[in-house]
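Q: okay, here's the prediction I keep looking at, along with the sequence it came from:
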Amino acid sequence: MKQSFFIALAVLLFNTVNAQKLKSPNQKLQMEFSLQNDGTPSYSLNYKDKVVIKPSKLGLYLKNDAKYLVNDFTIIDTKMTAFDETWKPVWGEVASIRNNYNELAVTLNQKGTDRQIIIRFRLFNDGLGFRYEFPSQKNLVYFTIKEERTQFAMTGNHTVFWIPGDYDTQEYDYTSSRLSEIRNLNEKSRTENVSQTAFSPTGVQTSLMMKTDEGLYINLHEAALINYACMHLNLDDKNMIFESWLTPNTNGDKGNMQAPCQSPWRTIIVSDDAREILASKMTLNLNEPCKIEDTSWIKPVKYVGVWWEMITGKSSWSFTNEFPAVQLGVTDFAKAKPNGTHGATTANVKKYIDFAAENGFGAVLVEGWNEGWEDWFGHSKDYVFDFVTPYPDFDVKGIHEYAKSKDIKMIMHHETSGAIRNYERHIDKAYQFMKDNGYDAVKSGYVGNIVPQGDNHYSQWTVNHYQYAIEKAAEYKIMVNAHEAVRPTGICRTYPNLIGNEAARGTEYQAFGGSKPNHVTVLPFTRLIGGPMDYTPGIFEMDISKINPNNHSHVNSTLANQLALYVTMYSPLQMAADLPENYNRFADAFQFIKDVAIDWEDSKYLEAEPGQYVTVARKAKGTNNWFIGNVNGYKARASNIKFDFLEKGKKYEATIYADAKDAKDANYKTNPQAYTIRKITVNNKSTLSQVSVSGGGYAISIIERK
């Protein structure tokens, strides 16, 4: 049962310029708000008496306005409140979440314009969130944001884990460097993508992870991105100050606003223990409570699908090679010659359904089932797909009946190719078609440039489209797994039918040339801060040429590392991405994927260092069973953990799936499939020392003995 209380102190603080201080409930964090001599609002943040953020300016620049909202302010009101509640997520890493903060709301009035803004600060035990609020008023009604001036002034030349600032993609490998090195490394860090728009040599994306030389871990991000442009960060590398940089629309504007309204929360998570960054629920807590009354239809699921064979080039999304171009409703696919490589055939999909049913999976994803793939990309084409017309070799009704007979759900794929206006035209019909044919979840895609031309993937208008699709899906009781959409900011608390996102460099890039071996040791500190990722793990065949002789990519991971991802890369939507035949080859290792849970009662972060290693233990909801995952970066190491999270007085059987004992045996480059499986008995006093090789790791299932 949800229990909460709200203590409204409503205390009017002194109106002196430097007296607005706020402490976290545990007193470890302290925020100070002040007005500079020219009426510029600023804030600073300390953790355990160490400076985290030096005095940093706040405000907004407005378009076609002679007076920006950046200075000449006076404080006309301050209110301090405290809040403490416990709420239960529909799905998650834990069964309940505490939302506990102290709040300071500062109302400012601008001299000469009589315009008011409220800057609201919420200080949690794990960090600070703040936002701009624009109350209803006669002197600020409709306004256009030219840029937001939100600063994060660093205390030094920190180590930072970053990807280049880009209005259209987050699909980059992470670079680790000093802040001062971003400028020289930015261009080198920009690998090719089908849609990308850089804006600055020192621009980076959130969630941004840093570590100071004094051992503080700092994460910068945003929460509750609603009706606003996505925020990037631009670094003044002379003064080591990050400043917000919003994504523009087609004419360069960065937000069309109507009061009353508000910005997303700007977030700073901080700790001297990297594990606490991973465990933080502040991003979720800054979002609104769930708005879906009946959530019984939202169910975590493990799935397989017709996907990896297309990603590797073994199969194709398109049905035929006969047409140089197609027009829906005009092109007659029934008269076309099949290309012989189409993946989404009725017969092939039935094989995946059989495999799912035989191995305890809940769903099957099918891509390339619908007409239009022959010329879907690169033409800024508006009417690309109608999302209801299947190719001649895909029997929608027959597949529905066959999957139902096997108790398997189907996941439909909606690729928009960036033509979001077209998707909105068809979305009601498409969602109803899904429900009529037994599809309870959709994987949506936004590959390529946004149509209309000139807009970006992360502008206010496009962000509003993603939100529209989520809310519309909720009306039809459909779960959404959005790919190439804006990176998540905790909105899954409000709309838990948003069961997954991509919004980062996923497993598919392992078939496009590979990702860095330590990529998965960075993602939990960056991309996953905002919500779960559909990373599509579980690749067992690392040599892609064995699937497609024309593809010489290599998966930079050991098999044991791939198993561990089901625990370290949290998601209520987990794919076993490889081909069924590869799982049959390694049936003993595949057992872990079959056994591992996807919804959790509790989670313990046992070891963590960004870019180096992550070790997580999670308790399966409704059981006394635990699962552990460890992923390792470049340097081989011994992972040392305790099992003190287990229930006292109980004995458990632990099955350990690990890299082969010696580093010379297991290696992500030369021998990635070298693994061992052993069973031991453990209790809450047990310990384990386990070697993880470069790009390796281990996975453990811990089952209570009856």
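A: Arrived safely. What you see is a predicted model; the values in this text were computed from it and never measured.

Q: from here on, just use CA atoms for contacts and neighbour counts.
A: Will do.

Q: which residues touch residue 317?
A: Listed by C-alpha atoms under 8 Å, 6 or more residues apart in numbering, the contact partners of residue 317 are 310, 342, 343, 344, 367, 368, 369, 373.

Q: look up how far residue 111 lies from it.
A: Per C-alpha to C-alpha, to the nearest Å, residue 317 is found 60 Å from residue 111.

Q: could I get the full set of strands for the stretch 1-150 of the chain?
A: Using DSSP state E, counting those that start in this stretch, the strands of the stretch 1-150 of the chain run over 3-7, 20-23, 29-35, 41-47, 50-57, 60-62, 73-87, 97-110, 115-124, 127-134, 142-148.

Q: of those strands, which approaches residue 520 most closely?
A: Among these, strand 127-134 comes nearest to residue 520, with 24.0 Å by C-alpha to C-alpha.

Q: let's have the strands of the stretch 1-150 of the chain in CSV, adding distance to residue 354.
A: Converted to CSV, the strands of the stretch 1-150 of the chain look like this (distance: least, C-alpha to C-alpha, whole Å):
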stretch, distance to residue 354
strand 3-7, 45
strand 20-23, 57
strand 29-35, 54
strand 41-47, 54
strand 50-57, 54
strand 60-62, 56
strand 73-87, 39
strand 97-110, 38
strand 115-124, 48
strand 127-134, 47
strand 142-148, 53
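
Q: another structure for you, compare them:
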Amino acid sequence: MIRGLVAALLATVATPALAEDVTSPDGRIVATLDVDNDGVPYYRVMRDGAEVIAESDLGFTFTDAETMRRNFVIENAVTATHDDTWEQPWGERRFVRDRHNELAVTFRETRDTSKRALTVRMRVFDDGIGFRYEFAESADMPVANIAEELTEFAIAGDGTAWWIPGGDWNRYEYLYNETPITGVSIAHTPMTVRLDNGTHLSFHEAALVDYSGMWLRRMDGRRFRAMLAPSSRGAKVVREGAFETPWRTIRIADGPDGLVESNLELNLNEPNKLGDVSYFEPAKYIGIWWGMIRGDWSWAQGPKHGATTERAKEYVDFAAENGFRGVLIEGWNYGWDGNWFGNGRDYSYTRSYPDFDLEEVAEYARGKGVRIIGHHETGGNIQVYEAQLEDALDLYQRLGVDVIKTGYVADAGGIISCNADIADPCEGEVYEWHDGQRQVQHHLKVVQAAAERQIAINPHEPVKDTGLRRTYPNWVAREGARGQEYNAWGRFANGPEHDPTLVYTRMLSGPMDYTPGVLGLVGAEGVPIASTKAKQLGLYLAIYSPIQMAADFKESLAEHPRELDFIRQVPADWAESHLIAGAVGDYAIFARKDRNSEDWYVGGVNDATERTVTLDFDFLEDGQTYAATIYKDGPEATYLTDKRHDIAYETLSVAKGDRYTVRLAPGGGMAMQLKRR
């Protein structure tokens, strides 16, 4: 459903070398595009009359052409306005308003040896900016072999940054650093910044298609420069003819709520290209997974093999009895024996291990009204996966498997691809980065092939989310951060501050398959998890995904019937979502409205600091009362002791204007169901 008004384009011609400005619809943000005295293109961002992004250079270097940096003038400028509202088929909110003003400036070189042109398109929203480069088809440069972008982000004030290292072996799976801005080295995006004046910023990108992912490298002081993920070819990006880069984005907000509730990257992506995607149903699932993560079972064949026909049927039975739509089954196929990490040469995506009958399990699940969630681990070997992709997807389509979790377990530069210099079929291997151009191309290929068969994709060890779920709504979630699995591998391996930090960093890019619901709070060999029981429920509100797992063993879930009841009922699809209390890295409490009823859910997560929070119910409908069922940390709850299971329950009646005060334990959280009477 599309509503609203799209204004007509207003074309203007600029005088060469004069600055061009574009202002946000509310008038608070002003972005400038200009050239300096050396003809270097740059941009600058002001908010409420104060500089937020100081003069920041724009440009490119190439492997086989002169640098695009100096000797430019402004050739022309075109402006536009836009205001409409579009509907998400699923998401944190049903309707998204896209209101922005746009400026497209074409810079032209003045040297006798080169007259190349470069267009920078800047869109300014009330909640930030996005800009991209546009290259026209050119006989002088029919192929662009990009060595690096020279895009800068010069942060104008001091502040604190939350970031993870870019270009390191473990992809995005790190605990977040909290440092002064000047303490950042090379960072993945999103990178979140809180300036000393309270302004909140997030640096990221949108619509990452056929291009390398962008890291941020601090040059000096508070000045950062784009750094593209490497490629085996030398050139980090190779593009033919006319093309556009991804959008470089900066969310700008007064506080954490504005940062979290922004739709900036979604609005910078193209509309849905797939049409009707009602075949995807947001839902919750369980799976044969936690036992492998903890080491109780194995993915490989042998006496500990997890994915047996018998165990799969038991999990299907539990799902059917408790209202879970899906059952994830990992380790069912050949290829897991031996060293598959960063290898993947032996995987078959159509051949089951002898003790697992895929056809039988799929038929059994259908009879119970349950869907199997498929699994394709590649070990980072996209050459092997792409060779089998069509057959693998056809098999799942025939069996009614309509969601697939893919995996790319390999070190950052360990993606195995075809040697582009060898004619097909590929006879050689090269190694690519997880977020390089080749892997970006691969992920979209999988998503598009799955869409043809009405299958949704949830990649782990992925390329980061950049809002492409708007264009390809079967791209429903991904991992792309340090998930719940780390809790199984060491005492407090994910510290209590990790979850509330994710809300303001990783989650700004899109849905995450974090795998909450480990109610037993125990990892491998009995190691405790840095969480209370109430926090495991709060994760369903804090870490959004349209597919939410109850990750624990089915026996453990059954041992906590009241908590299991909440997990059964909490939706995975929302009409509205609001951050009603929180601070970056400290805590986060959301209010979310069910898309399919008038009910609301409130909940979230806390760090290691005990705190008391007062919640306002101003989001509720006027004149209505709601029956509240509350799950909260008990009086002795703390992640530090065996009291982490201490949980309290409460019921009361609430209405708009009421307030509720709740204790959040160290490593704690809370959840609340509000049913309209």
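A: Nice, thanks for sending it over. Because the structure is predicted, anything quoted here is derived from the model rather than measured.

Q: give me the TM-score for this pair.
A: TM-score for the superposed chains, counting by TM-score structural alignment, normalised by the length of the second structure: 0.95, backed by 657 aligned residues with a C-alpha RMSD of 1.4 Å.

Q: right, and the strands of the stretch 1-150 of the first structure - which one's nearest residue 213 of the first structure?
A: Short answer: strand 50-57, nearest of the strands of the stretch 1-150 of the first structure by C-alpha to C-alpha, at 12.0 Å.

Q: list the buried residues of the closest one.
A: Neighbour-count burial for strand 50-57 of the first structure, with 16 or more other C-alpha atoms under 10 Å as criterion, is recorded at 51, 52, 53, 54, 55, 56, 57.

Q: list of residues touching that strand?
A: Strand 50-57 of the first structure has contacts (C-alpha under 8 Å, 6+ apart) with 40-46, 149-155, 218, 270.

Q: which of these are buried? Put it as a PyMOL command.
A: The PyMOL command for the buried members of the contacts of strand 50-57 of the first structure (criterion: 16+ other C-alpha under 10 Å) is given here:
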select buried, resi 40+41+42+43+44+45+46+149+150+151+152+153+154+218+270
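
Q: nearest residue to the residue mapped onto residue 255 of the second structure from the first structure in space, ignoring adjacent ones along the chain?
A: Using TM-score structural alignment as the criterion, residue 255 of the second structure maps onto residue 273 of the first structure. Leaving aside its sequence neighbours, residue 273 of the first structure sits nearest to residue 217 (C-alpha to C-alpha, 6 or more residues apart in numbering; 7.1 Å).

Q: next one: residue 305 of the first structure
A: Closest residue to residue 305 of the first structure apart from its sequence neighbours, by C-alpha to C-alpha, 6+ apart: residue 365 at 4.3 Å.

Q: quick one: residue 149 of the second structure from residue 43 of the second structure, how far?
A: Counting by C-alpha to C-alpha, the gap from residue 149 of the second structure to residue 43 of the second structure is 15 Å.

Q: now swap in residue 321 of the second structure and tell me
A: Counting by C-alpha to C-alpha, the separation of residue 321 of the second structure from residue 43 of the second structure is 58 Å.

Q: do the same with residue 312 of the second structure
A: Distance of residue 312 of the second structure to residue 43 of the second structure, given as C-alpha to C-alpha: 56 Å.

Q: looking for the alignment partner of residue 199 of the second structure in the first structure.
A: By TM-score structural alignment, residue 199 of the second structure lines up with residue 216.

Q: contact partners for the residue lying closest to its match once chain neighbours are set aside?
A: In this structure, residue 216 of the first structure finds its nearest non-sequential neighbour in residue 272, 4.5 Å apart by C-alpha to C-alpha, 6+ apart. Residue 272 of the first structure makes contact with 215, 216, 217 under the criterion C-alpha under 8 Å, 6+ apart.
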